[in-house]
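Enquirer: have a look; sequence and predicted model below, questions after that.
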Amino acid sequence: MAGTSEAVAALQQLTALLGRRHDDWRTFKAYGERALLISFVNPHAVRMTIDRPGYASDLAGMDVLLPDGNLLAASASRQLGRVIARESFDGNSLAPEVFAFCRTHALKVALVGGVDGVAERAAAVFATEFDVDVAYARSGFFNGEGDVHACYDRLRALNVDVVICGMGAPHQERFLLGLKNSGWTGLGFTCGGYLDQALDGGVKYYPEWVNRFNLRAPYRLFREPGRLWRRYLIEYLPFVVADLRLRMARGPALPGAEP
């Protein structure tokens, strides 16, 4: 396991990114001068920051970074001395608001993610549930860089306004950064496994009682034990260790944070 000092440094780095002042995606207007990219991190990001060179830089390239999970949101709030609210791209959080925003402003949406057929089926679900115009959908698996750039070209040619990318970290962040660098100026969101969740459990994956009592992590572990037991019980450990160390240190852990 990563050393405590490495884990603390990684958590502080993530917290600094979560604490940045940023634009509100709700002010986005189509055909602007630059893309606006929004991504989300959970406690697993501490280990990824340690183990994957460049991951922190990819996150820093996002215009908005939000905490997907109450544990990370609470840790960031303690360190920064102000409330950092938990938000994620799912049916119990931002997804309905994003799709309503797209519908209200007649924005074209693209879905990129999952294995073959997942994005297309999710597009049909979202069109029915949210009355949103999904102009393009494809899997998150590509046959080399040429295939990736062909996708970028297609998204620009279609004048897609909003891209929702569910390829898992760090691939989804790198996809959106590459799309932005190709000259696209839309609104991009990462969504992790939400496309699969929407097919498996409906657009609102979590029952209301689970969401109300903040039991999302145990509920997901119950629903998807084979995929998530290692993440929750092993890969979250660097975050747990770092957060405990910072709690023991008392007071804000970042320079400039309010006591």
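Expert: Alright, I've got the coordinates. Just so we're clear, the structure is a prediction, and the values are computed from it rather than from any experiment.
Enquirer: from now on I want contacts and neighbour counts done on CA atoms only, so please keep to that.
Expert: Will do.
Enquirer: right, and the helix or strand after the host helix or strand of residue 77?
Expert: Using DSSP states H and E, the element containing residue 77 is helix 70-80. For helix 70-80, the following helix or strand on the C-terminal side (DSSP H and E) is helix 95-104.
Enquirer: list the buried ones in that following helix?
Expert: Using 16 or more other Cα atoms under 10 Å as the test for burial, helix 95-104 gives 95, 96, 97, 98, 99, 101, 102, 103.
Enquirer: spell out the residue ranges of the strands in the stretch 1-150 of the chain.
Expert: Assigned by DSSP state E, counting those that start in this stretch, the stretch 1-150 of the chain shows strands spanning 36-41, 64-67, 109-113, 134-138.
Enquirer: rewinding a little: could I get the buried residues of helix 95-104 as JSON lines with distance to residue 57?
Expert: Formatted as JSON lines, the buried residues of helix 95-104 follow (distance: Cα to Cα, whole Å):
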{"residue": "95", "distance to residue 57": "26"}
{"residue": "96", "distance to residue 57": "29"}
{"residue": "97", "distance to residue 57": "28"}
{"residue": "98", "distance to residue 57": "26"}
{"residue": "99", "distance to residue 57": "28"}
{"residue": "101", "distance to residue 57": "29"}
{"residue": "102", "distance to residue 57": "29"}
{"residue": "103", "distance to residue 57": "33"}
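Enquirer: alongside the first one, take a look at this:
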Amino acid sequence: MIDTCTICGLRVSRGSLQTHLAEIKRRAQHGEGAWLLTLNTEMLARSVREPDYMRLMSTADVITADGMPLVWASHFKADGGPIDGRTTGVDLVHALLQSDDVPAFAIIGGKAPWVTVQAYGPRAVQACKYVFEDKVDLSEAQLSTFCMELAQREVKVVFIALGVPKQDHLASALRKRLPNLVLTGIGGSFEILSPGGGRAPAWMQRAGLEWFYRFGKEPARLWRRYLVSYPVGVWHLFKDCLVSRA
């Protein structure tokens, strides 16, 4: 059982990256399945204007803090205690693919994810059982195809690289149909981890400035996310902390 604290009405795990990595492997090995959601401030901003999305996120089995603002906010919460560091989609993909016992996994979405998988060596390549890079429309026909492919190939973990909120809708739909799978939305993680990608320096990650590093690399694509959605999410987080301290 993972300890949690309540942030903006969601039960967020207080565990570390290693805790979540071990939980994914345990569930995959025993066929328990789970939807693991990595929560960030963009998603919090969306939940303010879209109550249905908030309800969708609340159904995830495990929610981790993807972003230092959530970790910092946990220090002000009365219940549970502080979160033991952030767990991002990038962190999870990297940790799983470089481990000695990579569970059988599939990738839905992303840009050239197979290139990234190959960069992690033969264990990751052997464990990768299915890659789907075409358009995802969430139709019943496509969901049936996914379920058939994932079941036949005996996949244990599914990385969904579609961005918010599509990856969350797909994770929820697959969770209902294949309850033995471990599913997690990881956005552009495979692009960041690719040979041509790159993460922010460690000090920027610790300071909560990785968003600024990404924005500097792709301002035309990311300006709305970081200059509009990000502040709204941070403000929602700030108000939640004030209420909890009242």
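Expert: Structure's in. What do you need? Bear in mind the structure is a predicted one, so any value in this text is a computation, not a measurement.
Enquirer: quick check: TM-score for this pair?
Expert: Remark: TM-score between the superposed chains equals 0.80 [TM-score structural alignment, normalised by the length of the second structure]; 233 aligned residues with a Cα RMSD of 3.0 Å.
Enquirer: from the contact counts, what lies against the helix holding residue 77 of the first structure?
Expert: Other elements packing on helix 70-80 of the first structure under the criterion 3 or more Cα pairs under 8 Å, 6 or more residues apart in numbering; DSSP states H and E are helix 4-18.
Enquirer: what lies in contact with the helix it packs on?
Expert: With contacts defined as Cα atoms under 8 Å, 6 or more residues apart in numbering, helix 4-18 of the first structure is touched by 45-47, 49-50, 56, 59-60, 64-67, 76, 79-80, 84, 238-239, 241-243, 245-246, 253-254.
Enquirer: picking up where we left off before, list just the nearest of the buried residues of helix 95-104 of the first structure to residue 233 of the first structure.
Expert: Closest approach to residue 233 of the first structure among the buried residues of helix 95-104 of the first structure (Cα to Cα): residue 95, at 27.4 Å.
Enquirer: map that closest one onto the second structure.
Expert: With TM-score structural alignment as the criterion, residue 95 of the first structure lines up with residue 93 in the second structure.
Enquirer: do residue 4 of the first structure as well
Expert: Mapped onto the second structure by TM-score structural alignment, residue 4 of the first structure lines up with nothing.
Enquirer: and the helices in the second structure?
Expert: If you assign secondary structure with DSSP state H, the helices in the second structure sit at 17-30, 41-49, 51-57, 68-74, 89-97, 113-119, 122-127, 140-152, 166-177, 189-192, 202-206, 210-217, 219-224, 230-245.
Enquirer: out of the strands of the stretch 1-150 of the first structure, nearest to residue 177 of the first structure?
Expert: strand 36-41 (8.0 Å).
Enquirer: average distance between that closest one and the second structure?
Expert: Taken over the aligned residues, the distance from strand 36-41 of the first structure to the second structure averages 1.3 Å (mean Cα distance after the TM-score superposition for the first structure).
Enquirer: tilt between that strand and helix 171-181?
Expert: Between strand 36-41 of the first structure and helix 171-181, the angle comes out at 170 degrees (axes from the mean of the first three to the mean of the last three Cα atoms, to 10 degrees).
Enquirer: run through the neighbouring helices and strands of strand 36-41 of the first structure.
Expert: Using 3+ Cα pairs under 8 Å, 6+ apart, strand 36-41 of the first structure sits against strand 64-67, helix 171-181, strand 187-190.
Enquirer: what range does the first one cover in the second structure?
Expert: Under TM-score structural alignment, the counterpart of strand 64-67 of the first structure in the second structure spans residues 62-65.
Enquirer: quick one: average offset of the matching stretch versus the first structure, please.
Expert: For stretch 62-65 of the second structure, the mean deviation from the first structure after alignment is 0.9 Å (mean Cα distance after the TM-score superposition for the first structure).
Enquirer: and that stretch, how far from the chain's centre?
Expert: Offset of stretch 62-65 of the second structure from its chain centre (Cα atoms, centre = their mean, to the nearest Å): 8 Å.
Enquirer: what does that stretch rub up against?
Expert: Contacts for stretch 62-65 of the second structure (Cα under 8 Å, 6+ apart): 11-15, 34-40, 71, 83, 85-88.
Enquirer: adding distance to residue 103 of the second structure, write the helices of the second structure out as TSV.
Expert: Output for these, formatted as TSV (distance: least, Cα to Cα, whole Å):
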stretch	distance to residue 103 of the second structure
helix 17-30	7
helix 41-49	28
helix 51-57	25
helix 68-74	28
helix 89-97	8
helix 113-119	13
helix 122-127	6
helix 140-152	13
helix 166-177	18
helix 189-192	17
helix 202-206	27
helix 210-217	29
helix 219-224	32
helix 230-245	33
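Enquirer: and those helices: which comes nearest residue 6 of the second structure?
Expert: With Cα to Cα as the criterion, residue 6 of the second structure lies closest to helix 68-74 of these, at 8.1 Å.
Enquirer: okay, how far is it across stretch 99-111 of the first structure, tip to tip?
Expert: End-to-end span of stretch 99-111 of the first structure (Cα to Cα, to the nearest Å): 12 Å.
Enquirer: repeat for stretch 46-60 of the first structure
Expert: Stretch 46-60 of the first structure has an end-to-end distance of 14 Å (Cα to Cα).
Enquirer: OK, contacts around the aligned partner of residue 205 of the first structure in the second structure?
Expert: Using TM-score structural alignment, the partner of residue 205 of the first structure in the second structure is residue 199. Counting by Cα under 8 Å, 6+ apart, residue 199 of the second structure makes contact with 192, 193, 210.
Enquirer: among these, which recur in the first structure?
Expert: With both residues aligned by TM-score structural alignment, their matches' Cα atoms under 8 Å, the contacts of these that the first structure also has are 192, 193.
Enquirer: which of the contacts of residue 199 of the second structure has the most neighbours?
Expert: Within these, neighbour counts (other Cα atoms under 10 Å) peak at residue 193, which reaches 21 neighbours.
Enquirer: that residue and residue 129 of the second structure: what is the separation?
Expert: Per Cα to Cα, residue 193 of the second structure is found 19 Å from residue 129 of the second structure.
Enquirer: same check on residue 14 of the second structure?
Expert: Plainly put, residue 14 of the second structure is 31 Å away from residue 129 of the second structure if you go by Cα to Cα.
Enquirer: looking at the two, which one has more neighbours?
Expert: More crowded of residue 14 of the second structure and residue 129, by other Cα under 10 Å: residue 14, with 25 against 21.
Enquirer: show me the contacts for the closest residue in space to that one that isn't next to it in sequence.
Expert: In space, and not counting its chain neighbours, residue 14 of the second structure is closest to residue 83: 4.0 Å by Cα to Cα, 6 or more residues apart in numbering. Contact analysis of residue 83 of the second structure by Cα under 8 Å, 6+ apart lists 5, 13, 14, 15, 16, 65, 71, 74, 75.
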